[in-house]
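Visitor: Provided below for reference: sequence and predicted model.
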Amino acid sequence: MRYLPALIVDAVLVLIFAVIGRASHQEDPGGFLLTAWPFLVALLVGHALAALMGSGPRKPWSLLWGVTVWVVTVAGGMLLRIIAGDTAQLAFIIVATVVLGVFLVGWRALAGTLRRRQSTKETDAAASDSAEDGAAPEQRSSTD
């Protein structure tokens, strides 16, 4: 179930994409599910594919996982739109690719940056504590 939080964040972002898109074209935002459903189905496929990749990403919040989900979501969503009889004009493909890329990969990049900053702060704090104790971090016992 470690995949569920990332899937939920991604699904919410796909829904936001659909609402913004419909509102920007003065269409009824309430019909956002009509726009979103192909991308939501493709999103599920993208997550499943990322999870099944043997040598691929292991963590659903990793950038590689996000790129996999993004590519499958855009390509699969466009394909499902066409199969369902809707359009996929070039301008829409470009906008969907960019926006979904920013959404699906962007939050993972932001989360990774925040995790690295937190890790750096914790490492710096441990090093500072060690310096105050007069011992280098590698000289401290594991019980400290």
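Guide: Looks like it came in fine. Numbering: from 1, shown residues only.

Visitor: C-alpha only now, for contacts and for neighbours.
Guide: Fine.

Visitor: and the residue nearest the centre of the chain, what does it touch?
Guide: In the chain, the centroid-proximal residue (CA atoms, centre = their mean) is L104; its distance is 3.4 Å. Applying CA atoms under 8 Å, 6 or more residues apart in numbering, we find L104 in contact with 10, 13, 66-67, 69-70.

Visitor: try G66
Guide: Taking CA under 8 Å, 6+ apart as the test, what G66 contacts is 60, 104-105, 108.

Visitor: Please determine how far it is located from L43.
Guide: From G66 across to L43, the span is 10 Å (CA to CA, to the nearest Å).

Visitor: Same question for T120.
Guide: For T120, the distance to L43 - CA to CA - is 33 Å.

Visitor: between those two, which one's more packed in?
Guide: The neighbour count for T120 versus L43, taken as other CA atoms under 10 Å, is higher for L43 (26 against 12).

Visitor: From R58, how far out is the nearest residue to the more buried one once chain neighbours are set aside?
Guide: Spatially, and ignoring its direct neighbours in sequence, L43 is nearest to T73 (4.8 Å; CA to CA, 6 or more residues apart in numbering). T73 sits 19 Å away from R58, going by CA to CA.

Visitor: neighbour count winner among the two?
Guide: T73 (28 against 15).

Visitor: Thought A36 was touching that one, still the case?
Guide: No: look at T73 against A36 with CA atoms under 8 Å: they stay out of range, at 10.7 Å.

Visitor: Second structure for comparison follows:
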Amino acid sequence: MKKVLPVLVVDIVLVIVFCAIGRRSHDEANAVAGLVSTAWPFLGGLAIGWAANEGLYRNKSLPASVIPAGVIIWICTVAGGMILRVIGGQGTAFSFIIVATCVLALFLLGWRAIYALVRKRSTAH
């Protein structure tokens, strides 16, 4: 659990940052309540992704790995987030789906790729 918790925290923070950036770019009011409203579907999708990775790989896939964990978590975060937005009566415009998919890929896969490179270089020396 010690190794998993920091990875989960990074994912949660990055999903919240994604939502905060989106709200900020649209100058939306009610900062805290609005952020919660925007973030909960994607945090739900993130939880689904973590559960899916665990269910499929049962501790064989490191949560900090790009493949398969990062990809599973990213896809579930986007798909689950969009489904939960629809259930919650929020919009899912096509342009929003594209932006969310790209930004969450950058965030959720990007940090994992950087971590892998740093880890690979540190073990090579």
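Guide: Perfect, thanks for sending it. Bear in mind that the values here come from a model prediction, so they are computed numbers and not experimental data.

Visitor: Scan the contacts of G66 of the first structure and report the most crowded one.
Guide: Going by other CA under 10 Å, L104 tops the contacts of G66 of the first structure with 29 neighbours.

Visitor: In the second structure, what sits opposite it in the alignment?
Guide: Correspondence of L104 of the first structure to the second structure, assessed by TM-score structural alignment: L108.

Visitor: got it, and T35 of the first structure?
Guide: That one, T35 of the first structure, aligns with T38 by TM-score structural alignment.

Visitor: can you pull the buried residues of the helix or strand hosting that match?
Guide: For T38 of the second structure, the host element (DSSP states H and E) is helix 31-57. Across helix 31-57 of the second structure, burial judged by 16 or more other CA atoms under 10 Å covers 35, 38-54.

Visitor: And the helices in the second structure?
Guide: Secondary structure of the second structure, counting by DSSP state H: helices at 4-25, 31-57, 71-87, 94-124.

Visitor: start and end residues in the first structure for the third one, please.
Guide: Mapped onto the first structure with TM-score structural alignment as the criterion, helix 71-87 of the second structure occupies residues 67-83.

Visitor: Show me which residues of that stretch are buried.
Guide: 67-81.

Visitor: Pull the contacting residues for I20 of the first structure.
Guide: P29 are the contacts of I20 of the first structure under CA under 8 Å, 6+ apart.

Visitor: how many neighbours does D11 of the second structure have?
Guide: For D11 of the second structure, using other CA under 10 Å, the count is 25.

Visitor: what's the nearest residue to it if we skip its chain neighbours?
Guide: L108 (6.4 Å).

Visitor: just L104 of the second structure next, same as before
Guide: W74 (6.7 Å).

Visitor: returning to that earlier point: for the match of helix 71-87 of the second structure, report the contacting residues that lie outside it.
Guide: Here stretch 67-83 of the first structure has contacts from 38-43, 45-47, 49-50, 87-88, 93, 96-97, 100-101, 104-105, using CA under 8 Å, 6+ apart.

Visitor: coming back round to it: identify, from the contacts of G66 of the first structure, the entry nearest to A131 of the first structure.
Guide: Nearest to A131 of the first structure, judged by CA to CA, of the contacts of G66 of the first structure is R108 at 34.1 Å.

Visitor: Cross-check the contact I'm expecting between the closest one and L64.
Guide: No: judged on CA under 8 Å, R108 of the first structure makes no contact with L64 at a distance of 9.4 Å.

Visitor: ok so, going back, got the contact list for the match of T35 of the first structure?
Guide: Each residue near T38 of the second structure by CA under 8 Å, 6+ apart is listed here: 19, 23.

Visitor: Distance check, it against W50 of the second structure.
Guide: 20 Å.
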